[in-house]
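Chemist: sequence isn't available, so here's the structure alone:
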């Protein structure tokens, strides 16, 4: 698309179905059809645990930042200027998500988070 002067990246699910928000832990028991495969013995359990581990690594460095805000800022701070489409279950989450666009991360922070995510 960039050959014709148009570029765009759309990020769907940047909060990993609530995992980044801290809604779920390793001990969570999922009963809904979307997440039940994250349970122990489920086909996506390993992926779920890997996501929790990555979030814990980021928290170790940026623990004072709300993880959902940090994750969304990380996504929209990419040089491709992507659009993030996070989910929300309350008005306060919608407002929090909207405020994220007021401040991007500096390049040093983006690189540091990228290093953490690639360390796996």
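Modeler: Cool, the structure landed. No experiment lies behind these values; they were computed from the predicted model shown.

Chemist: CA atoms for contacts and neighbours, from now on please.
Modeler: Will do.

Chemist: tell me the buried residues in the helix or strand hosting residue 94?
Modeler: Using DSSP states H and E, residue 94 sits in helix 91-99. For helix 91-99, the neighbour count (16 or more other C-alpha atoms under 10 Å) marks residue 97 as buried.

Chemist: which is the next helix or strand following it?
Modeler: Following helix 91-99 in sequence, per DSSP H and E, is helix 107-118.

Chemist: which strands or helices does that following helix pack on?
Modeler: Contact here means 3 or more C-alpha pairs under 8 Å, 6 or more residues apart in numbering; DSSP states H and E; on that basis helix 107-118 packs against helix 45-62.

Chemist: any idea which helix or strand comes after the helix it packs on?
Modeler: Following helix 45-62 in sequence, per DSSP H and E, is helix 67-76.

Chemist: still on that earlier bit, and the helix holding residue 94, what does it pack onto?
Modeler: Against helix 91-99 (3+ C-alpha pairs under 8 Å, 6+ apart) you get helix 67-76.

Chemist: check it against this one:
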């Protein structure tokens, strides 16, 4: 029989946030409070733009709007057939998020694009 209680993850707050909360002597402060205190809303908006970029759906592929060129994508289809995985990989940004090894700063965000994919196979 399944339980009707929610299952919560035990995600730990970043070390810099815990230290900030301790410095303010208020363990009830939340990440929302941090944004208000530190004027962080502009950074959240920038991150939202990076993690949720505008996309174009074309010929069954999802491609970043800023990297979309109909002629180029049509050429990729001509040379790669229906290999949508390779076509999409050529025009996407990859975002990797990882924790600092010592936990001292918070997550590291790495943003990169795939190298040009050869259309010759």
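Modeler: On my side now, so go ahead. Owing to the predicted nature of the structure, the values given are computational and were not obtained by experimental measurement.

Chemist: overlay the chains and give the TM-score.
Modeler: Superposed pair, TM-score by TM-score structural alignment, normalised by the length of the first structure: 0.22. Supporting alignment: 48 aligned residues with a C-alpha RMSD of 4.6 Å.

Chemist: ok and the helix holding residue 94 of the first structure relative to helix 67-76, angle-wise?
Modeler: If you take axes from the mean of the first three to the mean of the last three C-alpha atoms, to 10 degrees, helix 91-99 of the first structure sits at 30 degrees to helix 67-76.

Chemist: and the helix or strand containing residue 78 of the second structure, what does it pack onto?
Modeler: Element membership of residue 78 of the second structure, judged by DSSP H and E, is helix 70-80. The contact analysis (3+ C-alpha pairs under 8 Å, 6+ apart) places helix 70-80 of the second structure against helix 84-90.

Chemist: in the helix it packs on, what counts as buried?
Modeler: 84, 86-90.

Chemist: check these and tell me the two furthest apart.
Modeler: Greatest spacing in the buried residues of helix 84-90 of the second structure, by C-alpha to C-alpha: 84 and 90 (9.9 Å).

Chemist: what are the buried residues along stretch 108-117 of the first structure?
Modeler: Neighbour counts over stretch 108-117 of the first structure (16+ other C-alpha under 10 Å) mark 110, 113 as buried.

Chemist: make that stretch 45-62 of the second structure, sorry
Modeler: 61-62.

Chemist: tell me how far the ends of that stretch are from each other?
Modeler: 23 Å (C-alpha to C-alpha, to the nearest Å).

Chemist: where's residue 110 of the second structure, which helix or strand?
Modeler: Assigned by DSSP H and E, residue 110 of the second structure falls within strand 107-113.

Chemist: near residue 36 of the second structure, how many other residues are there?
Modeler: The local packing of residue 36 of the second structure (other C-alpha atoms under 10 Å) involves 10 other residues.

Chemist: in terms of helices and strands, where is it?
Modeler: helix 31-38.

Chemist: can you report how many residues neighbour residue 62 of the first structure?
Modeler: That count, for residue 62 of the first structure with other C-alpha under 10 Å as the rule, works out to 15.

Chemist: give the contact list for it.
Modeler: Contacts for residue 62 of the first structure (C-alpha atoms under 8 Å, 6 or more residues apart in numbering) come out as none.

Chemist: any idea how far it lies from residue 49 of the first structure?
Modeler: Taking C-alpha to C-alpha, one finds residue 62 of the first structure at 20 Å from residue 49 of the first structure.

Chemist: please apply the same query to residue 107 of the first structure.
Modeler: From residue 107 of the first structure to residue 49 of the first structure the distance is 28 Å (C-alpha to C-alpha).

Chemist: quick one, which of the two is more surrounded?
Modeler: Higher neighbour count among residue 107 of the first structure and residue 49: residue 49, with 16 against 13, using other C-alpha under 10 Å.
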